[in-house]
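1. Provided below for reference: sequence and predicted model.
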Amino acid sequence: MTTLTAPGGTTATEQRGRAKPMLDGRRPPAESALVYLFTVIPMLALVAAVPLTWGWGLSWLDIGLAVGFYFLSGFGVTVGFHRYFTHRAFKANRGLRNGLAIAGSMALQGDVVTWVADHRRHHAYSDKDGDPHSPWLFGTTPAALAKGFFHAHLGWLFGKDRTNAARFTPDLLADRDIARISLLFPVWTVISLLAPALIGGLVTMSFWGAFTAFFWAGLVRVAVLHHVTWSINSICHMIGDRPFVAQGKATNVWPLAVLSMGESWHNLHHADPTCARHGVQPGQVDMSARVIWILEKLGWAHSVRWPTTSRLARLTADPATTSG
């Protein structure tokens, strides 16, 4: 089992012993209000989406914009926030690094520093006390698991505690470009929501075209991506296959593979967090790994940590523990 190594080469265990606390005070009320706003409104848009499609309000342009912005912001999270910024699965030039930070911010899942701090904390305390979104924190009874599922999927976002960025992301705070992009998160939010509307309005030359593009490629796209990402925290820590020995209870859930761009091959990820490819077994589609491969071929990414046969052999689980 691979031990998560923090910036500077220290392990998570060593990091826990340092003076810096795990949490960094309470979230300001304004920040908590924004979490509610950008979680609830896209979700309501998703609920309203079904009746809105019945005979009006949806065009091929809306679908194209929604798919395009879904994968733009989605790869920003999976390739950028997750595999690059959190786990350093590859190295990137300055332009790619900044571009990934901006694209990930357009998913409306928080700024890059906060997202990475939460995720590094998740790996340091996977499915134990300190994990911000484990479904196993309340016990194993049906009621406790139901509560845990909601907490892991969505409830944890409304907690008041904030992960200590100085402890978990000192490398990002020291990067002036990334620190600036993180502070500009409200700007990327506005661009993410209004860019589809602007394109829709210009193509159709109508306010209605702008509105439907805003609804589908803005709000609904954000809501779908939110729930797919949250499913990795909840579903992929509760049910599925465990072919590799991993920290915590991370599993593989194949139905989510395409929508999550390869993130639902979560068991290997927790077994080997720095690996650039999560879907390593035959038939496991991992679009994020393919994007990293393309970036490597273009010369924008290098020193990619691809899986090797010997590395995977050391992580293979006992067959008696391969499902859950």
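-> Yep, it's here. Numbering: from 1, shown residues only.

2. Please count neighbours and contacts with C-alpha atoms only from this point.
-> Will do.

3. so where do the helices sit in the stretch 151-300 of the chain?
-> Assigned by DSSP state H, counting those that start in this stretch, the helices in the stretch 151-300 of the chain fall at 165-168, 170-173, 176-183, 185-204, 207-213, 221-234, 266-271, 287-297.

4. another structure for you, compare them:
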Amino acid sequence: MTGQAAEHPPLERGARFARRAALPYDGVSPFPRGGAAAYERAPAWRSALTAVVVAFPFVALALAAWLLWGSLIGPADIALAVALYAVTGLGVTVGFHRGLTHGSFTAARPMKVAMAIAGSMSFQGDVIGWVATHRRHHAFTDRPGDPHSPYRFGTSVAGELRGLVHAHVGWLFSRDVTPPSRYAPDLLADPDLRAVSRAFPWLCLLSLGIPAGAGWAIGGTWHAALTALLWAGLVRVALLQHVTWSVNSLCHMVGRRPFRTRRHDRATNLWPLAVLSFGESWHNLHHADPTCARHGVDRHQIDPTAAVIRLAELLGWVHDVRWPLPARVETRRRP
């Protein structure tokens, strides 16, 4: 399948719920507290656990830098960091995002499981929770109900600065839970994805264990293992997290908007992030046409995620790919 199909059913249901439950919003005021878009509150311990997950790479980085002060990073550390950044980052963009959230393609079972495992190793949450949250973001983009809009506190200078912090990392500490039963029932019904979701803590440990073990195997010393853990583990995790969070924050505040989106949706294209985000920062087109498998549709727009999907399609690992149709793209372009 080379054309576009209807919205992914669970996401479409979320959008219909958003239309029914959305609170009145003028596009400039702070979001009202509570209301129809709010869900059950998470326990306080969950916010504390999130703080540990977010802070851990930086605390560990400071400790490792102190222990390894005066040591130089080696080519093996760089190679391992680049390789693991690509594997885990594409697990998020190909697997979590374009595949499982938006149904841009259908993956064979081994590919589906492999993508879910790779994305889980990015330390960005379990696959089912990630997908549910992102579908909710699309259902309520930049209006009450959006879990990480930078306009949550209004459009004044102070409000946008506060909103930028919220959209980037502050929303992770919110006790507002997104129910997977509403936004990801298809994933909850998949035993493979439920198993990967339960294994999330162990996959995070594996994500750090692989570079440490590889560093030991290559260098044969504790020093080699620690430098590999530092650069290919901790620094790689922190960088990928902040690139992903920058799509939530910067790509709704800075950049161009060549395509029309829904009312109040301010998603932008931000080219400096294109390579590091594997094409996710062509965010304006994505919000104009969420199920499209390619986000960088214009000339010179680098989209490594789309290239990987194309390769997987040629190898028979995915099918029913929703590639952009020129006529459909042009109907969404601003005059």
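-> Thanks, I have the structure now. Model, not experiment: these values are computed from the prediction.

5. which one of the helices of the stretch 151-300 of the first structure lies closest to residue 117 of the first structure?
-> Relative to residue 117 of the first structure, the nearest member of the helices of the stretch 151-300 of the first structure by C-alpha to C-alpha is helix 165-168, separated by 5.2 Å.

6. Quick check: the residue positioned nearest the centre of the second structure vs residue 187 of the second structure, distance?
-> By C-alpha atoms, centre = their mean, the mean C-alpha position of the second structure lies nearest to residue 244, the distance being 5.2 Å. Using C-alpha to C-alpha, to the nearest Å, residue 244 of the second structure is found at 22 Å from residue 187 of the second structure.

7. now swap in residue 133 of the second structure and tell me
-> Note on residue 133 of the second structure: its distance to residue 187 of the second structure, by C-alpha to C-alpha, is 13 Å.

8. same question, residue 307 of the second structure
-> Residue 307 of the second structure is 25 Å from residue 187 of the second structure, where distance means C-alpha to C-alpha.

9. Which of the two has more residues huddled nearby?
-> It is residue 187, of residue 307 of the second structure and residue 187, that has more neighbours when counted by other C-alpha atoms under 10 Å, with 22 against 16.

10. Enumerate every residue touching that one.
-> Neighbouring residues of residue 187 of the second structure by C-alpha atoms under 8 Å, 6 or more residues apart in numbering: 128, 193, 194.

11. hang on, isn't residue 142 of the second structure packed against residue 151?
-> Yes. Using C-alpha atoms under 8 Å, residue 142 of the second structure is in contact with residue 151, at 6.3 Å.

12. hang on, the earlier thing: what remains of the contacts of residue 187 of the second structure if I keep only buried residues?
-> Among the contacts of residue 187 of the second structure, those classed as buried by 16 or more other C-alpha atoms under 10 Å are 128, 193.

13. which one of the contacts of residue 187 of the second structure sits closest to residue 298 of the second structure?
-> Nearest to residue 298 of the second structure among these: residue 128, at 31.6 Å, using C-alpha to C-alpha.

14. Alignment lookup: the closest one to the first structure.
-> Under the alignment (TM-score structural alignment), residue 128 of the second structure maps onto residue 113 of the first structure.

15. quick one, the one helix or strand that match maps to and helix 176-183 angle?
-> Residue 113 of the first structure is part of helix 112-124 when elements are defined by DSSP states H and E. Taking axes from the mean of the first three to the mean of the last three C-alpha atoms, to 10 degrees, one finds that helix 112-124 of the first structure is oriented at 100 degrees with respect to helix 176-183.

16. From the contact counts, what lies against helix 112-124 of the first structure?
-> With contacts taken as 3 or more C-alpha pairs under 8 Å, 6 or more residues apart in numbering; DSSP states H and E, helix 112-124 of the first structure sits against helix 94-105, strand 161-163, helix 165-168, helix 176-183.

17. Can you name every helix or strand that the longest one contacts?
-> What it means is helix 94-105 of the first structure. In terms of contacts (3+ C-alpha pairs under 8 Å, 6+ apart), helix 94-105 of the first structure is packed against helix 60-75, helix 112-124, helix 176-183, helix 185-204.

18. Give me the mean distance between the first one and the second structure.
-> Comparing helix 60-75 of the first structure with its match in the second structure after superposition yields a mean distance of 0.6 Å (mean C-alpha distance after the TM-score superposition for the first structure).

19. quick one: buried residues of that helix?
-> 61, 62, 65, 66, 69, 70, 71, 72, 73, 74, 75.

20. corresponding residues in the second structure for that helix?
-> Using TM-score structural alignment, helix 60-75 of the first structure pairs with 75-90 in the second structure.

21. repeat for the third one
-> Helix 176-183 of the first structure falls opposite residues 191-198 of the second structure when the two are matched by TM-score structural alignment.

22. Against the first structure, what's the mean shift for that stretch, could you check?
-> The superposed stretch 191-198 of the second structure is, by mean C-alpha distance after the TM-score superposition for the first structure, a mean 0.6 Å from where its aligned residues fall in the first structure.

23. Which residues does that stretch contact?
-> Defining contact as C-alpha under 8 Å, 6+ apart, one finds that stretch 191-198 of the second structure is touched by 113, 116, 117, 120, 126, 127, 128, 187, 188.

24. how far away is residue 41 of the first structure from residue 226 of the first structure?
-> When residue 41 of the first structure is compared with residue 226 of the first structure (using C-alpha to C-alpha), they lie 12 Å apart.

25. try residue 4 of the first structure
-> From residue 4 of the first structure over to residue 226 of the first structure (counting by C-alpha to C-alpha), the distance is 25 Å.

26. Over to residue 318 of the first structure?
-> 34 Å.
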